[in-house]
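J.: Okay, predicted coordinates and the sequence, questions at the end:
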Amino acid sequence: MILAENSQMAGPARDDIAACAPIRIGGVTLVVRDLDRVTRFYRDVIGLEPIVRDGHTLHLGVHGRVLISLRHDPYALPNVPQSAGLYHIAFLLPSRNDLAAWVHHALRLGTRLAGASDHLVSEAIYLSDPEGNGVEIYADRPSSTWKRIQEVIQMGAGPLDLRELSQSTTLAWNGLPAGSTIGHVHLQVGDVRSADSFYGTLLGFKINAAAPTVSFYSTGGYHHQLAGNTWQSGGAGARLEDTTGLAEVELLLRDSETLAAIALRLANAGKPALVDEGHLTAFDPWNVRLSLTNAPEAPGPR
């Protein structure tokens, strides 16, 4: 197991189980109507830095590595909250000290938060961007402390004291620290069984935990890289074109064999994907675009 130094040289190192998984999240693309307003949120509140603009799309990230791309379409139809698509994007910070520094920063700005939870495996804070896209900011507890029952990693949703957390570090907030990633993406789906079939059977994720209305999908012993719930979206059909919200999720695969196996399973299931050298494009049952890329090296620095 690889150990990672805290990017801001404060607090204990944490293991890199998320970064070393066979499939990990690369970046997420959102369609937005008001590019300036949404950019200010991800820059000033979340702490991302603008990296490059490509036509109508602005890419933001950390230390030159893109985490979120904002595709400007002022004429896009506003996303309906009950539709399939994004529930939240979850930014994983390197340590609890970094999370505490972000909380202090957010409270100082007067940021409106939607909630905070102790998930046993992690501590998380929730909010929404100006166009209603859900955002989670979290830090994992060391994986050695995660409780497992019959190989299922136990997660919960207990209370989290934001005031205590914000006062638990003297680390200054200077933007999202190096080593931050998108740890997971939580989706709204039309039905969990179809999500399990696509993300579990076809893409090869393990269903780490499940309930009638939600499943958590995992590789490499992580608690989850993806999740799908029907809390608002039960019975939803395919996403409509030209709407705001989630446009694409990028998945980074550790080896070409994993990519080839996924392509074969999709083809055998009658769901052929667009395959290029080291790259595959597929769509889930709700027309969410997935970009799968062979990326052997875990992102750094950690």
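T.: In hand now; what should we look at? Residues are numbered from 1 along each chain as shown.

J.: Please make it C-alpha for all contacts and neighbour counts, starting now.
T.: OK.

J.: the residue most distant from the middle of this protein, which is it?
T.: In the chain, Asn268 marks the outermost C-alpha relative to the chain mean, sitting 28.3 Å out by Cα atoms, centre = their mean.

J.: Spell out the secondary structure type for the closest residue to Thr169 other than its chain neighbours.
T.: Leaving aside its sequence neighbours, Thr169 sits nearest to Asn97 (Cα to Cα, 6 or more residues apart in numbering; 5.7 Å). Following DSSP: H, G, I helix; E, B strand; the rest coil, Asn97 is assigned to helix.

J.: Check the burial of Asn97 by counting its neighbours.
T.: Asn97 is flanked by 26 other residues according to other Cα atoms under 10 Å.

J.: Comparison target, given below:
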Amino acid sequence: MTDNAEGDSATAASDRDDRLPAEARIGRAALRVADLDETTAFYRDVVGLAVLDRDAERATLGAGETPLLLLERDADRPARSRTDAGLFHTAFRVPSRAALGEALGRVRERWRLDGASDHLVSEALYLDDPEGNGVEIYRDRPREEWPVDDGGTVRMATDPLDVEGVAAAAATGNGADSAALVDRAPTGTDVGHVHLEVTSLSAFEAVYVDGLGFEVGMSGPDVRFVAAGGYHHHLGANTWRGRTTPAAGRGLAWFEVVVPDAAALDAVRDRLDAVAEEGRVELAVEEREGGIAVTDADGIEVRVRRE
């Protein structure tokens, strides 16, 4: 091997150590709620998740046999204040336009739609759960159709959604003349991304880009989208509402980033240790079975575990 080849190999290895593997994804999300019964019913009947486990204090919901959302009763904790950082929305990704049409049918019949957008890479519905936690239900367009800018960054927009076209896709997907209400999101539904409200985008980048290893995609003065493997975004962060205090009330308890193996987890741990040693941002890292838990300066907990 030549010196140049050795140098190229070392650079490639270093690059891999500095970012998450392409297989990294979002796992489960957990919410603290006051009314467990009402919130469980919303995610079951409107979002379409199945109740996989339930007791007096918590409920686990998912698609098929895969858990996606944990609800934890915490009525004594105060409601999230207007200044608190925390959740903007949890985004449930369905596997087809027909499944998005089915979700639209449930929302129209059983809840209220707050917004609907065509993001060029995806089509999305927006609503709030009974406790004010944001929810997105979306489907991705095929990746080969995603527009990219001259630098290779995936380009997104917020255009009006063809709502009636999405509604009609439910009937087409079911092979029916008209869409009957479908109660459950299909197997293959997952948490495609989580969008946070933060107090500082530079602090967000220190933890989630330099520490966890996501790559910055689309960004603006008050928003960052970051991802692994060229996805449009696994995490979003914004400062649109001027949040100034760490998360303390009900709402987001934690969410997961899932990595493919122990080596990827060790690399995340090393990067986070380096960020902490540099003193660039406050963060706390704890060892957990199968992974680690990181609490950032906004009081947001992210759990990193291996498959």
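T.: Happy to help now that I have it. Note that the coordinates shown come from a computational prediction; the quantities given were computed from them, not determined experimentally.

J.: Any idea what the TM-score comes out to?
T.: Superposed pair, TM-score by TM-score structural alignment, normalised by the length of structure 1: 0.86. Supporting alignment: 272 aligned residues with a Cα RMSD of 1.6 Å.

J.: What's Val52 of structure 1 aligned with over in structure 2?
T.: Matched by TM-score structural alignment, Val52 of structure 1 corresponds to Asp53 in structure 2.

J.: Shouldn't its match be within a strand?
T.: Yes: per three-state DSSP, Asp53 of structure 2 lies within a strand segment.

J.: Tell me who's in contact with the aligned residue in structure 1 for Ile292 of structure 2.
T.: Counting by TM-score structural alignment, Ile292 of structure 2 lines up with Leu280 in structure 1. The neighbours of Leu280 of structure 1, taking Cα atoms under 8 Å, 6 or more residues apart in numbering as the test, are Leu259, Ala263, Ala273, Leu274, Ser291, Leu292, Thr293.

J.: next one: Tyr75 of structure 1
T.: If a contact means Cα under 8 Å, 6+ apart, then Tyr75 of structure 1 has Arg33 as its contacts.

J.: Provide the secondary structure category for it.
T.: Applying three-state DSSP: Tyr75 of structure 1 is coil.

J.: Just give the closest residue to Leu266 of structure 1, not the sequence neighbours.
T.: Pro272 (5.6 Å).

J.: How about Leu120 of structure 2?
T.: In space, Leu120 of structure 2 is closest to Met156, 5.6 Å off (Cα to Cα, 6+ apart).

J.: Following element in sequence after the helix or strand hosting the match of Ile292 of structure 2, please.
T.: Using DSSP states H and E, Leu280 of structure 1 falls within strand 279-283. Of the helices and strands lying after strand 279-283 of structure 1 in sequence (DSSP H and E), the nearest is strand 289-294.

J.: separation between Tyr53 of structure 2 and Arg32 of structure 2?
T.: Small correction: residue 53 of structure 2 is Asp, not Tyr. 16 Å (Cα to Cα, to the nearest Å).

J.: Count residues in the vicinity of the match of Val52 of structure 1, would you?
T.: 12.

J.: Over to Tyr43 of structure 2?
T.: 20.

J.: Surely it and Asp37 touch.
T.: No: if you go by Cα atoms under 8 Å, Tyr43 of structure 2 and Asp37 don't touch, sitting 10.3 Å apart.
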